[in-house]
Structures are given as structure tokens and as C-alpha cells.
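Visitor: this one's structure only:
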């Protein structure tokens, strides 16, 4: 005897929610009962009186490790009943894995029955793509987003039809009214994922037909076409209607028709002519005049603060909002007692509406003091940090104050106290006029009544069977004896739920009970009751979309593995790590069938590889003192700017790995450079190692004394030891050639300094970084030590050693976050063995926006006495101090502009021993001799440059997302004097130097 129980449904025929479940169950029961009644006569007991000898599954995928028997309501040995079989079918269907389920019974050898469930798996949405898109709009992303097909969700015929309907709408918006779509599916039997490929036939692009305006528009047909910029016969664009509406509204606004209503009544397509007609409807409304009486206010500010101009309506809500905006504006200008109201006067024929805002500004005030009283738990500085009202300063002459700001400050202080257990806190703000007897001066006093602090008496966690309390206890903000607040309770709830969600409990729920202890409202007993629900595990992890990338590269980035508890955190972390590779434009992750009840779920990673070849170019400029401009070259250089051009060619995904090959070129007045590099992160399969191979050619004239050409190759390995420690290991080999025709030194020395030099130098750099923000640090420390040794045994023609150490520290102080920053840089070079000097291009040079701002670019240190040009030195000492002010609130730039006062001290010294001597000198020695013209034919003594040059100055910083834009003006206190024997004269470095750059100085 054969009995069939069948529960059948296609995707899209049932919906979420309680009603859908009840309907599905009712249909299943009715269908099952009907089928069984037909197969089994009522007079016989049939298989219902027998037991189940065996349960089988037909069509189940062997790739799945999900134990299907766990979902059944029957097991081997149970009596067979129709109701139990039907319930099992419903339970299996609820997992979301199957589109068709039926049950069959066959007789067993012992007279019992064999129950077989025939399963048909459903498929889920994988990659969605499209071909056939025409050039221009719409973009591929617009079309794919319109499909609403989500990765991992069930694939249904209804969903595909809706996707085609949505994409057809997008095509019509862009003028393609004859487009058609077909699709093909590529199914993956192992994962039950299906890739959807849409094929688009766009058809012809429609043209603009008629443009009509219904209603009293006040414009001729020609004027309408001119205003809307929609011309009959032009190609239809998606933005046509929207822009036309905006242009018409703006036109009416210019005529003061602020209540004009303009709508697109119809946008109809004519199939025969392949044209689109645009029909607009206009209700002009009255001429609206908005004026301010009692105070001066520009027309531009009226439009900014009265929202009637934006909303094209003049109702009471908008006019009242304008009242509040105008009040806040005048209060921000110091008129803290301002009163604003409005009146309306509409003519009987509704042709004109006059709106007048009456402003009684009152006396202009200045906020001189903001005080906090009654605070015991928090210091005043902690409270002041949260205030938006500001006292008057030199730049903010009246301070910042308004009723809205005052209300926000009261709310901020109240929230601060409530989050720390003061549930009964009361905060009031009193505004005192005529502060200290001076008319117009104000004082604000925030009076705080803290009340009694509530604390946790006991905290009990129950219901957590799978995860001990000790595991998530560190995540909680509350504990016995700690301040109690509703904010902290909500934070604990979020922390516990997140902890469970990330360990495979997606249905976890939590109930919180709070009771006063012994009737004391400030001592609370807390109970966290946890309902863990069913734990869900990862069945399989599938990765799609790899074409050039090696699978092993992706596998090493995975934090989600087969059999792991399903964790949203691990999925997002893996997604982030995949993006960090830099070779994927998209890395989407999803749970297959997120709404199902299966205890094992597949996790799908759908990757889209980025374009492997990219080309970038740029045009910029540099501005500074001391640059080489034109033919009038002098030892100090000139002030000016230079254009800079650059391009970059990048190849990603080299050899199927996250390796990068880059070709760069830069051309400017001072420097022309070409560079080729190959970068391999994660060297030795280690996250903390990185390998770089670099070769470049550089021709630079940033040192005015000479023009050098450098060809260099280097190999560098970077090791990140910890969050603060980094090591760089490198070997560089370069050949430096100095153009003898550009050497601005004693002609007798040109043969010596113009000789080509090969330098082979291994080196090590140690970096210690504890800055809070590498781009714009406010606190912390940054230290680097770079050591290199050039040796003939390592391919070098000269033997010398080099060390450069820099230490910078940052200290934030005061309630307004002033920053004191300091930096010390010391460099030492020394020839050894048979070498007697360090090649000219390898010496230290200083001066410019990133070192000594009392000098123009590379102008510090020793000079050639014959020409007066800088020749660098073997020792470097630079000490910089900066006081970085907090950004004031200024018109137009708000708080994005700040100021810096700086002091730079140091110099370049010819030898290391002369540096130690020069550190004790604050003035140039032998300055009198350096300032006198040498007699004709005389041989004056060498000029001594061994002293600490000093400069002070002012800097401006404009803060941007990529770092501050910097403008510095430096004034040299003790500039360098030097002789020029070549023309029997003397000169001095410039006192005032200007620099423009991006990023902080250090």
C-alpha cells in the first residue's frame, strides 16, 4: 500500500508573518487530509496502525551536513500517523531549503512502514549581472540595484519578474521605452546558488515630443522650452523632468511667486513616433513679498533663514520656523533679547501676499562669563567640554549664544549625569544681564542639582546555558556597586545580544527586570534573563567571482570556516580583510536563506575583482621661498611657484596575488622623477611583513648649488612588530651624478664634486609611533632612528656611515584642547677608512617648510665662499616648537581654521665636532668678517657657520579630511651672513620666508 502526503509550494507564493504561517499550515493540513482520504479507505486502519521502521530522504544533497532528521516530528519506532507526517513536512519546509516536499510510505519486511520524504531543493540568488547596456545612462549599477535581488535570498519566478519590471522602469526613465529583457541562470548544484544573467535589448532612444504647461503659467511656449531646457527632438534623459521642475520653480521664485505649485502631470510615450510628451501643471499663486522690519538683514540671509523659499509654500509651520531661525541668527550676533514675530496680509483677489517679520533686536550683548555651579561629581572642565555657548574673544567679539544652544547644553549636561547614575538630576540655565554692572554684558550660570546617585545592589544573569556569564562579563558596563542608569542597562543589553549573535545565536532574546532593593529607589536589583534559542552553525563557505585571483589568497583572509558558529562579526571582519587586499571592488557576504530555520547555513562570499590596470594623472603647483626660478638665480633663490605634473600607472593582482606594480612620473621645476615599484604585502605569508622593490631615476635642483641625477634601486622589508613598533630593513644601490655646469662652487673644487659616485648602503630604520592621529596628532610620541653604512665591500665607491634620529611629542592641555608640539632631529655622517669626504648629494641639507622655517629651501648651513651657495654638511640639528591653538569659530570657515605659533632652532654643520661646539652659540661667530667685503686679491679667513639659527613665525591650518592645508610665515632672528668672493661682495639669507604645503610640519 502506498500513501502520499504532499505539501507543495513555489517561491514567492507565501509571505513572512503570522498570517502567512497560519495560511500555509491550513493549506498543508487540508491538502494532506484530502490526499490521505483518497488513498486510504475509511474502513481500513491502513498504515496508521503500524510503526515506522525506517525514515529515508530522496533528493537530499550529500554536500549538506545538516541532519534533516532533527527537523522531523517523527522518529523510527513511532506509530505512523497522518498528522505526524504532515507536521514533519511543514517543519522541513520551514527551514527554507526546499521548494517541494512529499511523503511516501512503503511496506517494510516486518509489516511496518518505511517513510520516505522526497525533497526538491530551492535555489538562492548568487551573482547578478547584465549585458547589452547602451553607452551612457543608465549605469550598470543603477540597473542592478533596481533588481532588488539580494545575495543569498531565495530565487523565485516572481522575484525575477519584478526585477525585470524595475529595470524596465529605469530604462524608460532614461528614454528607452522599447527595451526588453531576457535572462539565463547558471546553477551550482553543490551550493544551490544560482547566478542570474540578464540580457538587455535596449531598443531605440526616444526623442522629446511636446512640452505643454497647463494652467496660467505666464510664459509662452518658446519661453517654457527655454526655461525647462527641454527641446522637441532632443534625446530623452532621466533628469529632464526633475530639472525642468526645478528650473520652473526657480523662475517663479525670481518673480516672487513663492507659492507657485509646479508638477509633472504626465510623461507619456507615443509608440508610433517614438517620442515622449511632457505635460506640466502650474498654479502660480500670489506674488509673495517677505521683508524684515526693525533690523537690517540682507536679501540673501532672508532666503537662507525663511524656509518658504525652499518649500514653495507660506504656511504657518514654515513661517514659524523662519521666526525661530531669525531669532537664533540675531542671538548669534549678540542680540540675545531679540523678539521676532510675523504678520501676513493677503489681498482679496489672492494676487499678492505680504509677509513682514517684525524684529525688536534690543540691546546688543556680549557673553563675558559662563559658570557652572552645584557640580560635585564632575569637575567643571568635564562639563565645559560639552557646552556650545562660548564667551566673547578677540575673534568672536560677542561670543556664541542662542536659546537653541542653551537648550542643547542643558540637555547635554543632563545626559552626562543620567548616564552616570543621577536619575533625579536637575539642570537650569540662568542668564544674568549687566554682568558686573556693565550694560550689555551677560553671564550664564548652569545650576546643577545632582540629586542622589543610583547604584546597582545586585546583578543576576540567568538562562545562559551555552555561554557562561564569565565569558561576556567583561563586555558589561554594570556590576554590583557601580552607578546605575538606563543608558548603561541598554548598553549591557546590546553587548549581550551582540555577543550571542556573534557566537551563532541569531534568535537570542533577553528580558531585563529592575527592582528597588528594600524600597530604596537609588539601590537597584538587576536581573538579566536570557533566552538563548537555537544555535546556528556554518555548513559550508562558498566563494564566487574569482577570475584572476588565486583561491589561496582569499582563503588566508577567511575568519569564517565550515562548522564554526555563525558569527556576523566574523563575516564582517572577513569582508574587511578582503577589501584590505586592495584587489576587489566589491566583496559582498550573505547568509544563504537568512529567513530559514535550518541549524546549519551556508555563507556566501560574492567577490568582484577590481580593474587590474588604472591610470591617474594630476596637475598641481608648489609655492615657497628659495626656489630656482628663471635665469636670475641667486644664492638665496627667489620666491615663486612652480607647476607640477604627475601620472601613475598601476597594475593590481599581479600573479593572482595581492601584489602591486606601479610606474610613476613627476615633472616640476625643481624635480623630475620616474619610479617603478613592486610591492608584496604579507611576506613569508605573515600579516606583519611587507616587501618592496623600487627603482627610480631622479633629476633635482632643490639644492641651488647643483643639479644632480640619481639612478637608484632598493629592496626593503617592513616588519610590524606591534601596534607601536615597526622595523624597516633595506639595501639601496644608487649612482649619483652632479652636472658640473650647474655647480655653484669654487671652480677649483668642481672636478672633485662632479665625479659620479656609486653608493651601496644597507640600512635599518626603527619607528616608534604612539600618536593619536598620524595626520594631525594631538597627543602621543613619534620616534624614528635611521642607520645606514656605505661600504666599498657592499658595492659603494665611498665609505661613510649615516644616522638620523627624530623624536616628536605632542601634549594636549586646557579645556579647549590646546596642543604643544615639539620635535628634535639630529643627523650625523662620518667618512671612514680611505674616504675623506661625503659626496655632495649625500650630505645633510635643511631649510624649508618641514625643517628650519627661518631659511628658504635647503639654504641652511655651510656655504661655498667663492659663490655663496650652500654645500651641506655632515651634521644636522633641528629643534622645533609649536603652540597649536584650538580652532575658533569664524564666519564662512566655521571651526576649520586654526593658528600656530612656532619657534625653530638649529643648523647644518660641516662636521660632527663643529656641531657640538655650535650648539652653545646663539649668534654666528666671525659675523663681522663674514659681513665685510673682501679686498681685491685677498684671501679672507673662512667664514664660520657653526651656530644655532633661530626663527619665529605664525602658521595657518585649514583642516580637511586628508589633513590640514598649511601656510607658514617664518622670520629669521639671526640670519646667516656669508661672503661671495666671485663678485667681491657679501650677502645674507632672507629674514622672511613663506611656505605652503599639506600636512603638519611634524
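Guide: On my side now, so go ahead. Because the structure is predicted, anything quoted here is derived from the model rather than measured.
Visitor: okay, CA-based contacts and neighbour counts for the rest of this
Guide: Will do.
Visitor: so how far is residue 164 from the residue nearest to residue 237 when sequence neighbours are not counted?
Guide: Excluding its sequence neighbours, the residue lying closest to residue 237 (Cα to Cα, 6 or more residues apart in numbering) is residue 174, at 4.9 Å. Using Cα to Cα, to the nearest Å, residue 174 is found at 15 Å from residue 164.
Visitor: again, but for residue 581
Guide: 34 Å.
Visitor: so what's the residue nearest to residue 237 up against?
Guide: 137, 138, 236, 237, 238 (Cα atoms under 8 Å, 6 or more residues apart in numbering).
Visitor: next up, a second structure to put side by side with the first:
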């Protein structure tokens, strides 16, 4: 062997021996520190905690999976480290062994002192504080701070300030506390420059934009704030567009893409939605097919809302499915599934529809998880589900609950999904919501020709989700030159935990004499009401009303010393001075399929109400009222809406005559072209005449509303043409003084005209121009009328 090679071999062997001599003890020592391998486990007598100042040592030991006197290994150490980090109390954790002791070294996270916001003017502290996780006296972590920065930015993005920037400043204090300041640069307000559509033919761009809640920036945007871009709202708008197409026959409709491009130079978003409409379908044959022997499909056919030959409407399919599901469940088949199956005929563009009723799998609801609600109470969300833990799982009921939650208006987003339960026959329902602002504050003013005319002002505060309990509260005050009003309304929609509402209304009104009302009167009172929903479309309400009227004085035709010459003493006879109380019980039946009560486009509304006065008080009568309305999109592509309204009423004395002030008084609010109190019975004296209303009335209206072509739809301006007709007559008035005459007959009054309607940030404002076509000689007419209010 080569001597040189022998020397090298010897050298390498000696080196290996030296390394092993040093490494093996060191490795053994290291193994004794970190624990044991899978083939060996260690035992310690004591657990020593180091580095803690606020956290009790026993608290640290409780999170460990290692106990003195018991074997442990690397797995237990890893689990213990993870458990301590998971508390959020520590920024660093080390575990080592020193002799018979296990040493746990920790570094505690700092505690938050005070939390401040700097630079926030548009979003106040009480709006930002609830959305952040960094709280005073809580543990300070970088993860929380990073998350809070993004949450604050998102809040500003939703309020139209996408350029907002947020930084964090920390200031150390004594005892490990750190003050946190979020420094906010709010930036300028972003808006939406354009909303464009590609591929739409059936509906115009303006019609589709009108469907969306997101609007383009205009001169009123600073009030409505509807031009702020919000990703979740943009997605909800896409669903609104899809539902518009699906209820108008476009069963194959889909949104190809929806882009939100931010133009930094203009500080505006440009939204582009590309759609594929597909053909328009009608319903072909419609059948119900049941595979359950005890369920007779023929008996269920009457519940089907879809009719052969009508335009395809996904909403009607949805409602029919729910009705069939309810009917089958009442027969004892809680696990039955109702599945609508459509067979398309692409040649004649029809869809044959069959509602299949099958016995579904026996699944039960194991748990309902509610997440994301920071303000709304859990029970407010859970009560919208017609099932609870342990009940039979039913997809139709889940879909119905999801729709109810969306319709509440409490949430920005709602998502209901299901997950497998702990066993194959159980399902977990996950409800993910995001709260949104449900309160509103409105200040309005203007000029009205109604109720005598003059300038008016109003202030109202409304909360649809009071204290997160789902309760409705509204307080309003207002008035003008001749009137003062104050109102308070409260409704609990789930009284005694059941789907029935209990509420009350309180009002006060001060009315001064005007050209049409020759007396001064203060009135106050209230209503207690109990509502019982029979179906989603039909409900019954019972009520008790107490109203006091105080006629305090008269106008220019009467003095404290008696009637002035020519007055004939009519006013004390028609409107007796003093206090008069009406105490009544009543009920109200309401059927409504209106798609949107604030901006109706389609549906039917029917209401019949009766009040029976005489439960104490002065009045003794029965008042009956009926109101019917029908809305229909005449040309959906251009946003032309047809509207037909009819109403009638009667008041009948029960054992005594009906007082004049209990009569119906009608005017321009029902037949435009007439003054307030402008038609109906009148008593004429020597120099003046006075309205006495009537015990019976009827009225009808036909109207077509359309967008004004020269104004963007975001302005909310619409035009209308209309025709009104009706009558008001009948009175129990007797014993008129000599020289006075009662003018009272059922002459038909009618008018035609045009209107400008503004759905403004202050509410619905309307200007009507009308010409009376037929009238009685003693009626009071009026060409122009301006009013403020709501549709219903």
C-alpha cells in the first residue's frame, strides 16, 4: 500500500473518531434538552415559567400538554408551544430542559392602553371603533393591527373614499402598555363615472341602471351616497339584474363579466357589465308529478302559480315550490323534496315545467351557525328559519329563510350554506351575514299646496333594526304655516317569539284655520296594533284606536261674542267647540304582491279595513274602507309603468248620527284638479260656505309613469300622465239655520293631467298639473298641486 495513502486513511479515521467523540455527547445532551425521540421519552419533576410579568405561571402550565412525572416527547413540546402561541398572550415561546426541570421561557405581548383615531372627519370614532379588533386593555399583536388597517380602509372604500390611507403609531407607556393611534388620510371622495352594459337588447341601459342600487355620480350624490363603489353591493346589483331577466322570460340569461375599473386620473370608477340574454321563453305545459303514493298530485295543481302560455317567471316558480312544499309537509312528509324540472323547446321557445315531488333523504339539522353579525342579535337571524336544531332538513325552507334575511334590509350580504354533520344523517347550516347601517336621518323642506298650502319642513329619524333586535322605530316632527305634527311609531315584528307583530303609533297634530278649514283644532291619540301573517302575501291586523279632537276656536267668520253678520251661526253647528273622543276597535286585511313598496313596478295591493267606534268615547259608528292598486311594467325595456288604483269607503252611525268631523273629507289627494276638501258636501251661508265631507266615497285612477328623457335616471325624476274620477256624498247633518243650504249629491268628478315625480333624498315629491273635466257647481278646483309623501 502506498505510504502516503495509508497516512491519509489514518488521518481521516482519526478525524472521524474525534468528531464522534465530541458530537455524540453533544447530541445526547441536545436530545435531553428538547425531549426524546420516538424511541425514547423523558420525565421532569418541575415546570418552571420564566419571563412572565402579567400572566400567572399556573395559567401557562395549564396550556401545556406536559405534566411532571409523566413521559413526554417532541410531539408534546410542539403541541405545548402551539397552545401558548394560540392564546395570543405571547410573542415568543421557548421550552427547554435543565436537569430535572422543564423551563418555559415566554415573552409577553404588550397590552393596549388607549386606542385613538387621528384625521378621521367623515367617519367618526363611534363608526370605526366597532370594526377593529384592537381594544383597550386587550393584547396587542401585529396581526390585529394589520387586520384593523385593512378594515378601516374597507370602511372608507364603502363610503366612497378608495384612496384613504391608514398608518399605525404606537406609544409605549409604563407597565408594558402601549397606546395605539390609527392615523388616517381620508383622501378625496371617489365616485362612479359610468355604468355601461354590453350585450343587452331586451332592456335599455337606463332600465338596467334603474334596477341597480349603485348609481352614477350626480349633483344629488352628496346626499344619497349611492354612488359609492362597494364590491358586495355590486354583486347584489348583478343578482337584481339577473332576477329582472329571469322574471321576464329570459331563462338562459347569464352575466358574462362584471368589471369595476378605477380611473385614478378622474378618481372615478367605471363599471362595465357584459350580459348574454338568450331567447325569451314562455311556459309550455305545466304539471305536478308525485312519487309518494299518499300525495295526490292532482289535488296540488291548484297551488301552481305558473300558467301555460304566460311569460317564463322564475319568481313564480320559486313561490310555487314553496307553496307545494308547505302543503306536502302538512300532510306529514317533512322529508319530501319538490324539484321543478324544465324541458326547453328551443324551436318555439317554450319551457315545459314539471314539479317533481319525491321522498328525500332523511336528514336532520344538527346545528345552525350564525357568523359575521356584529350588531344584529343571533335570534333575529335564527327566527327567519322555519326550522331549528333537530328538525327535518328542507332545502326549500332554507332558501326561503335566505330570501327573508335579504329582504330585511339589515345586512349588506347574506349567504346560507350547508356542511356535513357529525353523522351521515345530519347537516350543519352556516349563515354568514354582514351588518349594514339601518338607521336614517332625514331633513326636508319645501312648499305644498296640500292642506291649505305654504312652506313645510320635516325632520325624521328611522331605525329598522333598533338595538340590533329587529325592531322598527320612527320619530318625526314637521309642519308648515298652518299645521304642526309629531309622530312616534314602534313595531316589534316577533311578539312573544312568534311570527306576529305588536306595535303602537302616537301622534299630535295642531291645525290652524285656513281657507278650506274654518276652525282651529288640536288632535292627539294613538293606536295599538297586532299583526298576524297568514301567508307571505296576506296578513290580518287588529287594532285599538283612541283619538281626541279639541276644537279650540273658529276663523274669520266667527268671534268670541257670537256670529258676525251673515255668519248664521253655522260653525258651532258644523264643528262644535270642545273636546271629542273616539274610541274604536278594528281590523285590517292586506294582500300584497308589490315588488317594492318604495318604488313599485309590478304587483297587486288590496286592503280592506273596518273600525267600530263606541268602545267608550263620543263617536258611535262603523267605518269601512277598501283600497286596491295594480302595477305593471307596460314596456319593461323603457321603464314605462302602468298604475291603476281604486278606493271606496262608508261610515254608518250606530245608534246616533255621524258627526261632521267624522265624515270623509277628500280633495286633490284622490282627484287631482280639486283643492283640499275641494269636493263633497258643502253648507252654504250668506257670505261663505263650509265643507262637510261625506259618508260615502269612491275614486279611481289610471296613470302611466315614464322616465324623463333629458335627465339621468340617478336623479330619480319621472313623468306621468293620469286620469282621475270619483265622488263623495251623504251626511247626517240636520237642523240648518234659515238662509243656509246643504249642497250634497253624488255627482261624478273627473280630471286629467300630467305630473313630475322626484324620488329625492328627502322622500317622494310630486307636482301635479290637472284640469277638472266634470264637477259640481259648488266644488273648489285647483290646477297645480305639490305634495310630499310615500306611495303607500
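Guide: Right, received. Where do you want to start? Quantities reported herein were computed from a predicted structural model and do not represent experimental measurements.
Visitor: thinking again about what came up before, what's the farthest-apart pair in the contacts of residue 174 of structure 1?
Guide: Greatest spacing in these, by Cα to Cα: 138 and 236 (12.0 Å).
Visitor: between the two, who's got more neighbours?
Guide: residue 236 (23 against 20; other Cα atoms under 10 Å).
Visitor: so what secondary structure elements neighbour the biggest helix by length in structure 2?
Guide: For structure 2, the helix with the greatest residue count under DSSP state H is helix 3-34. For helix 3-34 of structure 2, the packing partners by 3 or more Cα pairs under 8 Å, 6 or more residues apart in numbering; DSSP states H and E come out as strand 90-98.
Visitor: So which residues make contact with the strand it packs on?
Guide: For strand 90-98 of structure 2, contacts defined as Cα under 8 Å, 6+ apart pick out 32-35, 77, 81, 84-85, 102-109, 141.
Visitor: in the helix or strand where residue 171 of structure 1 lies, what counts as buried?
Guide: Per DSSP states H and E, residue 171 of structure 1 falls inside helix 157-173. Neighbour-count burial for helix 157-173 of structure 1 flags 159-160, 162-173 (criterion: 16 or more other Cα atoms under 10 Å).
Visitor: What lies in contact with that helix?
Guide: Residues contacting helix 157-173 of structure 1 (Cα under 8 Å, 6+ apart): 11-12, 138, 142-144, 146-149, 177, 179-181, 202, 237-238.
Visitor: same thing with stretch 681-691 of structure 2?
Guide: Residues contacting stretch 681-691 of structure 2 (Cα under 8 Å, 6+ apart): 516-518, 566-568, 570, 677-678, 680, 692-694, 728-731, 739-745, 778.
Visitor: and if we set it to 6 Å?
Guide: 566, 692, 693, 729, 740, 741, 742, 743, 744 (Cα atoms under 6 Å, 6 or more residues apart in numbering).
Visitor: what's the counterpart of the third one in structure 1?
Guide: Looking back up the chat, that one is residue 693 of structure 2. Mapped onto structure 1 by TM-score structural alignment, residue 693 of structure 2 lines up with residue 872.
Visitor: is it true that residue 524 of structure 2 lies in a strand?
Guide: Yes. The assignment for residue 524 of structure 2 is a strand, going by DSSP: H, G, I helix; E, B strand; the rest coil.
Visitor: My guess is it contacts residue 505. True?
Guide: No. In this structure residue 524 of structure 2 lies outside contact range of residue 505 using Cα atoms under 6 Å: 10.8 Å.
Visitor: how about the helices in the stretch 251-400 of structure 2?
Guide: 297-300, 314-330, 378-382, 395-408 (DSSP state H, counting those that start in this stretch).
Visitor: do the stretch 801-950 of structure 1 as well
Guide: Using DSSP H, counting those that start in this stretch, helices in the stretch 801-950 of structure 1 cover 912-918, 927-931.
Visitor: repeat for the stretch 101-250 of structure 1
Guide: So, for the stretch 101-250 of structure 1 - with DSSP H, counting those that start in this stretch - the helices run 140-147, 157-173, 221-228, 240-254.
Visitor: of all those, which lies closest to residue 587 of structure 1?
Guide: helix 140-147 (14.8 Å).
Visitor: helices or strands up against the closest one?
Guide: helix 157-173 (3 or more Cα pairs under 6 Å, 6 or more residues apart in numbering; DSSP states H and E).
Visitor: Distance from the helix it packs on to the middle of the chain?
Guide: 33 Å (Cα atoms, centre = their mean, to the nearest Å).
Visitor: what about residue 547 of structure 2, helix or strand, and which?
Guide: With DSSP H and E as the test, residue 547 of structure 2 turns up in strand 538-554.
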